[in-house]
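Asks: Okay, here's the prediction I keep looking at, along with the sequence it came from:
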Amino acid sequence: MASTNPASTALTWRRALRWLLAAFYAFAGYVHLARPEPFLSIMPHWVPAAGPVVFWTGIAELLGALGLVQPWSPRLRQAAAIGLALYAVCVFPANINHFALDMARADSGLGLAYHVPRMIAQPLIVWLALWAGGVTDWPFRRRKPA
């Protein structure tokens, strides 16, 4: 039986998830630019200049996706990962607002089956950006004996 190298397996997973996350963000960025109306409708009222915010978040998603998968610079990849993680934190108020708006509707909008997993996924997406981008190895890195 051939043994698998754990470091090689982790690298393969990291690369695959990096590409998957980049594809997700590239698609989301495209949709932000091509069809901003749904994003404008969930924007909290306290966000100034909602139209330009949605436009620039789309640009940020596209640039972050590109930076995440570019092969030339690990430092740029890490910077893109940090940017996408911060982006996911910054859009969380819009996700909460969307949840509240939907739950206030008579038909509950998209419902709890959509919103609860989305709320749980948000911190996972933050971690995934950091892990896939090589910023952190947590929780997979083993402690070295003292």
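Replies: Everything's here; your move. Numbering: from 1, shown residues only.
Asks: From now on I want contacts and neighbour counts done on CA atoms only, so please keep to that.
Replies: Noted.
Asks: all helices of the protein, in order?
Replies: Counting by DSSP state H, residue ranges of the helices within the chain are 6-34, 37-42, 50-69, 74-90, 92-104, 112-132.
Asks: and here's the other structure:
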Amino acid sequence: MKAMPPYIPKHEEMVILSGIAEIVLGIGLIFKQTQALAAWGIILLLIAVFPANIYMATSGKFKKIPQPLLWLRLPLQIILIWWAYLYTK
């Protein structure tokens, strides 16, 4: 919950909701019938959590994590979106 930017309301609820979405969408990738829809959902989820990654990299509050790793997460997010996109076809 510490990774949530302060402007996002209801941190605990959002973390729970995103965790449920990750599980459901991950299961959706297993089945051919739901794979494309699940992949689009994962793309949307990755876009939705991107502000938290930016916040972690720029807030200065995450000193235990090496700064280069925090910044590396940003382009990694783009790679994960591309990877999920491969499952939309």
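Replies: Thanks, I have the structure now. Computed from a predicted model, the values in this text were never measured in an experiment.
Asks: Please produce JSON lines containing the helices of structure 1, extended by mean neighbour count.
Replies: Conversion of the helices of structure 1 to JSON lines gives the following (neighbours: other Cα atoms under 10 Å):
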{"stretch": "helix 6-34", "mean neighbour count": "16"}
{"stretch": "helix 37-42", "mean neighbour count": "16"}
{"stretch": "helix 50-69", "mean neighbour count": "21"}
{"stretch": "helix 74-90", "mean neighbour count": "20"}
{"stretch": "helix 92-104", "mean neighbour count": "17"}
{"stretch": "helix 112-132", "mean neighbour count": "17"}
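Asks: Farthest from the middle of structure 2: give me that residue.
Replies: Note on structure 2: the largest separation between a C-alpha and the mean C-alpha position, by Cα atoms, centre = their mean, falls on residue 33 (23.2 Å).
Asks: Distance of that one relative to residue 83 of structure 2?
Replies: The span separating residue 33 of structure 2 from residue 83 of structure 2 equals 18 Å under the rule Cα to Cα, to the nearest Å.
Asks: Does residue 3 of structure 2 touch residue 57 like I think?
Replies: No. Under the criterion of Cα atoms under 8 Å, residue 3 of structure 2 is not in contact with residue 57, lying 9.7 Å apart.
Asks: ok, residue 89 of structure 1 - contacts?
Replies: Remark: with contacts taken as Cα atoms under 8 Å, 6 or more residues apart in numbering, residue 89 of structure 1 is in contact with 122, 123, 126.
Asks: Just the closest of those to residue 116 of structure 1, please.
Replies: residue 122 (10.2 Å; Cα to Cα).
Asks: residue in structure 1 matching residue 3 of structure 2?
Replies: Using TM-score structural alignment as the criterion, the counterpart of residue 3 of structure 2 in structure 1 is residue 42.
Asks: Thanks again, I'm all set now.
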